[in-house]
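*Asks:* sequence below, structure please.
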Amino acid sequence: MTRRFLLLFSVLFLLPLASHAAWWPWQPLAADWRRADWSSAALLPAAAIEPEATVHVFAARVGRWRGVFAHHSWVVVKEAGARAYTRFDVVGWGNPVRVNHREADGRWFGNAPELVAEVKGEAAAALIPRIREAVKSYSYSEYGTYAAWPGPNSNSFVQHVLAEVPELGHALPPTAIGKDWRESGLYAGWTPSRTGIQASLYGLAGISLGWVEGIEINLLGLVAGLDLRQPALKLPGWGRVGF
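*Replies:* This next block holds a predicted model:
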């Protein structure tokens, strides 16, 4: 039994992570945060020419060696007729919760973001007040409450928003380490999307079964599994691999 577990762990977790670690140094990586590109990735139109209300969730690889296995995520909203986007994310220095800390669709440590979720029009207008309330209700907004691993971190914050507003209907990437962290330590209940069930121990071990989240097995913050709604593999390091 032990040998089978070790073999399964190696195939599902260690091999994908090791292969991504070998590939990562060949990417054009910034030497440090000062020399990294934090500019807009031009994924959003100028707010002044976008009349509708919009909601976006983005995620981008973090900097240097941590990019091997982790993403940073954030939430962007814009009310109908507003001439600017509002970005909410959590960082690991100073007061964690930041508003418009970077460009709404800015690169993170030089890495271009990927779109996780998008809602527009009347549906977005209805969700934005609830998103703003979810940001206000986040429990770890004081100095010293941030923990990169296992959480609460930037992904714990966005997962909190997704759980408070399940109508957003999307899951964070499997490489969003900290998304499964729970303040109660041992958690058993609904997934954030309310489309399945989840059990987690401090975000260090757990399992999720849901239509939006798919099948996820979490060990030490690394996730392996399957995306059921949009068929794909979920692999440590590589993240979601599919169409």
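
*Asks:* for the rest of this, base every contact and every neighbour count on C-alpha atoms.
*Replies:* Fine.

*Asks:* would you map the helices across the chain?
*Replies:* Along the chain, the stretches classed as helices by DSSP state H are 2-9, 15-23, 121-137, 154-164.

*Asks:* make JSON lines out of the ones you listed and add distance to Val90.
*Replies:* What follows is those, written out as JSON lines (distance: least, Cα to Cα, whole Å):
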{"stretch": "helix 2-9", "distance to Val90": "31"}
{"stretch": "helix 15-23", "distance to Val90": "25"}
{"stretch": "helix 121-137", "distance to Val90": "10"}
{"stretch": "helix 154-164", "distance to Val90": "5"}
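
*Asks:* mean neighbour count, those: which tops it?
*Replies:* Among the helices of the chain, helix 154-164 has the highest mean neighbour count (mean count of other Cα atoms under 10 Å), at a mean of 25.

*Asks:* thought Leu233 was touching Leu12, still the case?
*Replies:* No. Contact between Leu12 and Leu233 fails when scored by Cα atoms under 8 Å: they sit 10.4 Å apart.

*Asks:* stretch 158-172: end-to-end distance?
*Replies:* One end of stretch 158-172 sits 8 Å from the other (Cα to Cα, to the nearest Å).

*Asks:* so how far is that stretch from its chain's centroid?
*Replies:* What separates the centre of stretch 158-172 from the centre of its chain is 10 Å, taken as Cα atoms, centre = their mean, to the nearest Å.

*Asks:* I'd like the structure of this one too, to check against the first:
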Amino acid sequence: MIKPVKWLTAVVASLFILLSGPLFMAACTSTGNAGSWRTADRSSAGIAPSAATTRDAIVQVYAARAWSWRGYFAVHTWISTKDAGADHWYVHEVTGWRRYVINSRPDAPDRAWYGAKPELIADIRGDQAEQILPAILAAVPAYPWPEQYEAWPGPNSNTFVAWVIRQVPGFDVALPNNAIGKDYLGDDLVSEVPGGTGYQLSLGGYFGLLAGLREGVEINLLGLSLGINPLALGIKLPGVGELALRSTNPVHQPVPGS
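*Replies:* The predicted structure is shown next:
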């Protein structure tokens, strides 16, 4: 009788650890009290440079808290691109309320995600952006689940962004650990990490293990991830995300005086 009690105690303790982050987010944020999605803020956050005044090619990756109570658990991610010399941006993302879930269109690159302010995850410009842009634009329509969407454990919006990143050499970006769905690999069990250096094992997005230079180490239990990131001097908590002293992703640094 002692062993079943120990097993039950371990299960309850594990569930408590996994849900502590989302419960903390529920207690400390107003994400779940979002009102109507029709009237939620979708304005630009003013993070991206103006396409009219910036001639360089640019590739950016953003994340924002998911809509309503889902934001306690996860973020929504997307890719924004601008060709060299172009006077407009394109936004590439997956949304769950369409039959064809891929949405690639001219739009403001840094719009709020229905009331949630976006966070810039990566910013690649100049020659490197020009080199990877054709491969990104080719990968977007080749996404293998164009008519499938499952918020948990995937394929979803984060699955899309992670998949595109993996298809493009040089587009090495680690996604937040609370981007639920990024670890969904379909029928595959093993893959390179989006950050470019490292590998991950995933069982349908429900359970897995990830180790990468940019990502650090993550354990995925029921889609919720926790871990550490030595390079970023950070820890990763379910729901909360990564608490780190620095970013391991490429982020454009403006030249002083420019």
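
*Asks:* thinking again about what came up before, who touches both of Leu12 and Leu233 of the first structure?
*Replies:* Contact criterion Cα atoms under 8 Å, 6 or more residues apart in numbering; residues shared by Leu12 of the first structure and Leu233: Ala224.

*Asks:* can you give me the distance of Ile215 of the first structure to Ala104 of the first structure?
*Replies:* Computed with Cα to Cα, the distance linking Ile215 of the first structure and Ala104 of the first structure is 30 Å.

*Asks:* hey, where'd the strands end up in the stretch 101-250 of the second structure?
*Replies:* Taking DSSP state E, counting those that start in this stretch to define them, one finds strands in the stretch 101-250 of the second structure at 102-106, 119-125, 190-192, 198-203, 207-212, 216-221, 224-229, 234-237, 241-244.

*Asks:* what's the burial count for Phe207 of the second structure?
*Replies:* By the criterion of other Cα atoms under 10 Å, Phe207 of the second structure has 18 neighbours.

*Asks:* that one contacts Ser225, correct?
*Replies:* No. With contact defined as Cα under 8 Å, Phe207 of the second structure does not reach Ser225; the gap is 9.2 Å.

*Asks:* mutual contacts of the two, please.
*Replies:* Listed as contacting both Phe207 of the second structure and Ser225 by Cα under 8 Å, 6+ apart are Ile219.

*Asks:* got a list of contacts for stretch 186-200 of the first structure?
*Replies:* 159-160, 162-164, 166-171, 180-182, 185, 201-202, 206-213.

*Asks:* repeat that for stretch 174-183 of the first structure.
*Replies:* In this structure, residues lying in contact with stretch 174-183 of the first structure by Cα under 8 Å, 6+ apart are 69-73, 148-159, 172, 200-204, 221-224, 234-240.

*Asks:* what stretch of the second structure does stretch 81-91 of the first structure fall on?
*Replies:* Stretch 81-91 of the first structure falls opposite residues 85-95 of the second structure when the two are matched by TM-score structural alignment.

*Asks:* ok now that stretch, how far from the chain's centre?
*Replies:* So, by Cα atoms, centre = their mean, the centroid of stretch 85-95 of the second structure is 17 Å from its chain's centroid.

*Asks:* show me which positions of it end up buried.
*Replies:* Along stretch 85-95 of the second structure, these residues count as buried under the neighbour rule (16 or more other Cα atoms under 10 Å): 89-95.

*Asks:* distance between the ends of that stretch?
*Replies:* The distance separating the two terminal residues of stretch 85-95 of the second structure, taken as Cα to Cα, comes to 29 Å.

*Asks:* quick one: map Trp38 of the first structure onto the second structure.
*Replies:* Match for Trp38 of the first structure (TM-score structural alignment): Arg42.

*Asks:* leaving out chain neighbours, which residue sits closest to that match?
*Replies:* Ala112 (4.7 Å; Cα to Cα, 6 or more residues apart in numbering).
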